[in-house]
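S.K.: Quick one, structure for this:
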Amino acid sequence: MTNSSLLPSSTLLDLGPDFYDPVEAAKFPRLELRYYNPSLCDQLRWGASELKTHLGEFQPVPGSLPQPLALRYHGHQFQQYNPELGDGRGFSFAQFKEGDVLWELGTKGSGQTPYSRRGDGRLTLKGAVRESLATELLESLGVRTSRTLAFFETGEELQRNDEPSPTRSAVLTRFSHSHIRFGTFQRVTYLQQTAQLHKLFAYTREHLVRPPFENAFTQKGEVTELFTQVIHRTADLVAQWMMAGFVHGVLNTDNMNITGESFDYGPFRFLPHYDPTFTAAYFDQSGLYAYGEQPHAVLWNLHQLGFCLRVLEPQLNLEEIGPYYQNVLHAKARAHLCRRLNIKSRGEDHDEALLIALFDFLAESRAPFERTFFDFYRGRNVSPDSLPAYQSARAQEFMRQWNDYQIANANHAQDPYFTRTAPVTLLIDEIEAIWDAIRFRDDWGLYQYRINELRAMRGLYGHRGHA
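M.R.: Purely as a prediction, here's the structure:
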């Protein structure tokens, strides 16, 4: 995001009341600001007072949405269709325009809505801590992610099955381009509301996935042009996840953003070492959303979106989704490999060979995933021979190829971050240690220290892309 001003907007109202329900935010007994994003607050020109007014008390932003809107959507959850979804503990709160680019504030833990079902509409403080850490690290690793704008501790005691209870509460606001999901398209398709599907497509094309477009499909038309762009962005995101060692955990279609942004962080994990079977969610017993299955799961989700868009353009050939997606995924994986290693591309064949050599080495050695990318960041003044895992034959083959590459950015390589002996990571035991300090002693020092470390990495692995 540039330094241009953000102007309040209310374009979501253009969709009409069939897409949302006006709701009231919860009234919290306490509002204690625990986290905020300084760069976003500067863009919004908000200080502590505005954060409390708008993101704690949820008083409307003048010129934006007049009241919170809980969005309606359906979705496949673990590939089983569920027509009883929707914003159950959050809402779209405000929108802003930056030139032609739309931004939106969405909440988590802001109270019950018509879609809460048996839930209390609340977010645990641990959940807010985890999401803020995830978005900080993903942004620093160059992943196209929503960002956490702020969260408040709210002074309630919550009962949860997956946390020692009672546990503390919070309300979080994320900053992203949109909260229109694949499941938003699925809902109006399921209900056979073709006129609303046309309206949703037009809104998406005008505000979220805008031309110019390429068209990777045989059939030409507005729908295939937009779908091509969605596939491209989504494949790019998956490649970013894979090169970051990130496991989202719950890749349901209602967690897939039409803009190609990563968002909605629940049981995420970062890989300790390369393991394609590694899962993030304890309830993912089948490994459907394991690290190595993420590309396949997302492709399946894109097919579900394709079924919806084919209503608008019946000649859309869904068999063309897979080949195009795979081509983009592999091309982006090579590009993000080069970005993460600070090397200049040597062309498709050499880059593909390097990618294969790296993951062969990681699979054999079980070397620490992020540590490997850190140690082999080109131009770093530390010899990558500090781990026994680097002495294997496959490691040596990777290094032989790696040595043929030129450095991409010498200035980045000299950054103080790369004088560290180890990278900044967010493995599960580290997150639990941060949370234990908060839970048992109300000590936020370790959390803030890690946030500062994550921000110090910003830009070294590439900049976050925007729509």
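
S.K.: can we go C-alpha only for contacts and neighbour counts from here?
M.R.: Will do.

S.K.: quick one: contacts for residue 260?
M.R.: Listed by C-alpha atoms under 8 Å, 6 or more residues apart in numbering, the contact set of residue 260 reads 144, 230, 233-234, 237.

S.K.: Take these and write them to a markdown table, including neighbour count and secondary structure.
M.R.: Shown next, in a markdown table, are these (neighbours: other C-alpha atoms under 10 Å; DSSP: H, G, I helix; E, B strand; the rest coil):
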| residue | neighbour count | secondary structure |
| --- | --- | --- |
| 144 | 28 | coil |
| 230 | 20 | helix |
| 233 | 22 | helix |
| 234 | 27 | helix |
| 237 | 23 | helix |
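
S.K.: Which helix or strand lies directly C-terminal to the strand ranked longest in the chain?
M.R.: As assigned by DSSP state E, the longest strand anywhere in the chain is strand 147-158. As assigned by DSSP states H and E, the chain's next helix or strand after strand 147-158 is strand 167-176.

S.K.: Quick check: what element follows that following strand along the chain?
M.R.: Per DSSP H and E, strand 167-176 leads on to helix 182-190 as the next helix or strand towards the C-terminus.

S.K.: Sequence B follows; please return its structure for comparison with A:
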Amino acid sequence: MPVSPAYRPDPRFPELGPEFADPVEPARFPQTHLRFRNDRAAATVGLETLTDEEWRAHFGRFAPLPDNIDPPLAQRYHGHQFQVYNPELGDGRGFLFAQLREAGTDRLLDLGTKGSGQTPWSRQGDGRLTLKGGIREVLATAMLEALGVPTSRSFSLVETGEALMRTDEPSPTRASVLVRLSHSHIRFGTFQRHAFFERADRIGMLVDHVVANYYPHLEASNDRAAALLGEVVRRMARLVARWMAAGFVHGVLNTDNMSITGESFDYGPYRFLPRNDPNFVAAYFDQTGLYSFGRQAEAVFWNLQQLGGCLSLVTATEPIVAELQEFGAAYRRELIAAMLDRLGLEPRGEAVDAGFVQTAFRAIAAGSEPLRWEPFFFDWFCGDEARALAGARGEIYRQPAFAEFRELVAGYAPDRPERLADPYFARREPEELLYDEIEALWAPIAEADDWSAFAAKLAAIENARRAWDLPSQESFAGT
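M.R.: Down below sits the predicted model:
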């Protein structure tokens, strides 16, 4: 492989030692059909120059990248699943494949897999990923990035030529292997595993590793564990706020799905809201609504408490409690910022902005006609009332239910109003990613191996991302 000057391997996770991961061998797939490659993400780590054959070799057959992790490592972790502790978890169908430095930010990034074969933690599973599941994750990450959510990025999707049996979709079904690019795959559950075995020494090792590689500004702290928790609290507050502003429901907010760097990842039964509904759930098996749209902040805070409990093995309880108590205020600040970003408005001050955001949420849910979530932000971007009233939902916005919102939004200055000149905002309807559309995108692939609608959707989401120009992955680096 000809190495790009931007390719900077830096495998740090193996330094933790054998108690944190198991070496594994990738599955040998009968075929490697490249279905998606993210060249924009690849350029940030010096891999965009790979030919398609080289790409398939590294991300379909998992030939090691130069000077990187070899063999791959299946990470060990525990976790709470729907708040029930499970000590049998771990990377059951994935592994850490490589670690690299990001151009521009110097962040340490992971290339991790999903569907790459069985590991010691597969628990009788086949270690595979359905092609439909891979497609859903590619779509989710593209849409979330467009909407300014800190998220993993789908890096590669390769169809593997296997037929899988599943209970939740027609079988046999096609198989795939996904590679994602993330800031870190270290989970809350990574800490939980070593707390379960009462290994304070390993918790201390993890704290030092995470601080050195992801939060180096904390190295001089007198209490690294508490300082680390404080950073994670703030990042998770930001993540949940950005989910809420995007109208996104993750669906499975287990502690093993919580990243120590505050990025969203691992998209299974996710949904984007059709309309404002706090009780909306993404997973059919979430019978109690534990992870419903309106309870996501509560669920994440509960998970942070579990992380705090692990860190209490290496520091006093009082600073842990103090850091956890910051979550509520941090979440309120981040939700205000996220909503103003989505509406393209300059802040006016926390008290004024808080009232405005509450009014915006009420307005989305009000009116005599159902209002879809995403069109509200599209119509009112940069606070342009004339554009909103002239659009497809103008009659809704003229109703009394929107009177207070219209009055308040008039007091805001637009943030970078030149964005409205993008052709995207001349459309009648915004780009959305609702459940029925995902099903419609899958149908021609399943029936005729026709990928044109999928490719067109990704191109449309990319156009929306450029038009919105919301905070990017890079802008969250080091904050």
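
S.K.: just to revisit the earlier point, right, and out of the contacts of residue 260 of the first structure, which lies closest to residue 422 of the first structure?
M.R.: residue 144 (24.3 Å; C-alpha to C-alpha).

S.K.: Now for the aligned partner of residue 98 of the second structure in the first structure: which residues touch it?
M.R.: Aligning on TM-score structural alignment places residue 98 of the second structure opposite residue 94 in the first structure. Going by C-alpha under 8 Å, 6+ apart, residue 94 of the first structure touches 8-10, 60-61, 64-65, 68, 104-106.

S.K.: just residue 99 of the second structure next, same as before
M.R.: Residue 99 of the second structure touches 9-12, 68-69, 108-111, counting by C-alpha under 8 Å, 6+ apart.

S.K.: I'd like these as JSON lines, with distance to residue 324 of the second structure, neighbour count and secondary structure appended.
M.R.: JSON lines is the format used below for these (distance: C-alpha to C-alpha, whole Å; neighbours: other C-alpha atoms under 10 Å; DSSP: H, G, I helix; E, B strand; the rest coil):
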{"residue": "9", "distance to residue 324 of the second structure": "35", "neighbour count": "20", "secondary structure": "strand"}
{"residue": "10", "distance to residue 324 of the second structure": "32", "neighbour count": "16", "secondary structure": "coil"}
{"residue": "11", "distance to residue 324 of the second structure": "31", "neighbour count": "20", "secondary structure": "coil"}
{"residue": "12", "distance to residue 324 of the second structure": "28", "neighbour count": "16", "secondary structure": "coil"}
{"residue": "68", "distance to residue 324 of the second structure": "36", "neighbour count": "17", "secondary structure": "coil"}
{"residue": "69", "distance to residue 324 of the second structure": "35", "neighbour count": "20", "secondary structure": "coil"}
{"residue": "108", "distance to residue 324 of the second structure": "26", "neighbour count": "21", "secondary structure": "strand"}
{"residue": "109", "distance to residue 324 of the second structure": "27", "neighbour count": "23", "secondary structure": "strand"}
{"residue": "110", "distance to residue 324 of the second structure": "27", "neighbour count": "26", "secondary structure": "strand"}
{"residue": "111", "distance to residue 324 of the second structure": "30", "neighbour count": "23", "secondary structure": "strand"}
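
S.K.: which two from the residues you listed end up farthest apart in space?
M.R.: Farthest pair in the contacts of residue 99 of the second structure, by C-alpha to C-alpha: 69 and 108, 13.8 Å.

S.K.: Which of the contacts of residue 260 of the first structure are still contacts in the second structure?
M.R.: When you map the contacts of residue 260 of the first structure onto the second structure and apply both residues aligned by TM-score structural alignment, their matches' C-alpha atoms under 8 Å, the shared contacts are 144, 230, 233-234, 237.

S.K.: any idea which of those is closest to residue 355 of the first structure?
M.R.: Nearest to residue 355 of the first structure among these, with distances taken as C-alpha to C-alpha, is residue 237, at 17.4 Å.

S.K.: Check the gap between that closest one and residue 5 of the first structure for me.
M.R.: According to C-alpha to C-alpha, to the nearest Å, residue 237 of the first structure stands 27 Å off from residue 5 of the first structure.

S.K.: ditto for residue 95 of the first structure
M.R.: Here residue 95 of the first structure is placed at a distance of 13 Å from residue 5 of the first structure (C-alpha to C-alpha).

S.K.: Enumerate every residue touching the alignment partner in the first structure of residue 347 of the second structure.
M.R.: Counting by TM-score structural alignment, residue 347 of the second structure corresponds to residue 345 in the first structure. Residues in contact with residue 345 of the first structure (C-alpha under 8 Å, 6+ apart) are 335, 338, 351, 405.

S.K.: Quick one: map the last one onto the second structure.
M.R.: Same thing as residue 405 of the first structure. Under TM-score structural alignment, residue 405 of the first structure pairs with residue 412 in the second structure.

S.K.: same deal with the first one?
M.R.: Aligned by TM-score structural alignment, residue 335 of the first structure pairs with residue 337 of the second structure.

S.K.: how big is the offset of the helix or strand that match falls within relative to the first structure?
M.R.: Element membership for residue 337 of the second structure, per DSSP H and E: helix 327-343. For helix 327-343 of the second structure, the mean deviation from the first structure after alignment is 0.8 Å (mean C-alpha distance after the TM-score superposition for the first structure).

S.K.: ok, how many other residues are close to the corresponding residue of the second structure for residue 255 of the first structure?
M.R.: In the second structure, the residue equivalent to residue 255 of the first structure is residue 257, according to TM-score structural alignment. Using other C-alpha atoms under 10 Å, residue 257 of the second structure is surrounded by 23 other residues.

S.K.: so residue 257 of the second structure makes contact with residue 266?
M.R.: Yes. Checked against C-alpha atoms under 8 Å, the pair residue 257 of the second structure and residue 266 is within contact range at 6.8 Å.

S.K.: hang on, isn't residue 72 of the first structure packed against residue 19?
M.R.: Yes. Assessed by C-alpha under 8 Å, residue 72 of the first structure is found in contact with residue 19 at 5.4 Å.

S.K.: between these two, which one's more packed in?
M.R.: Higher neighbour count among residue 72 of the first structure and residue 19: residue 72, with 25 against 21, using other C-alpha under 10 Å.

S.K.: so residue 112 of the second structure sits in a helix?
M.R.: No. Counting by DSSP: H, G, I helix; E, B strand; the rest coil, residue 112 of the second structure is located in no helix; its state is strand.

S.K.: That one matches what in the first structure?
M.R.: By TM-score structural alignment, residue 112 of the second structure lines up with residue 106 in the first structure.
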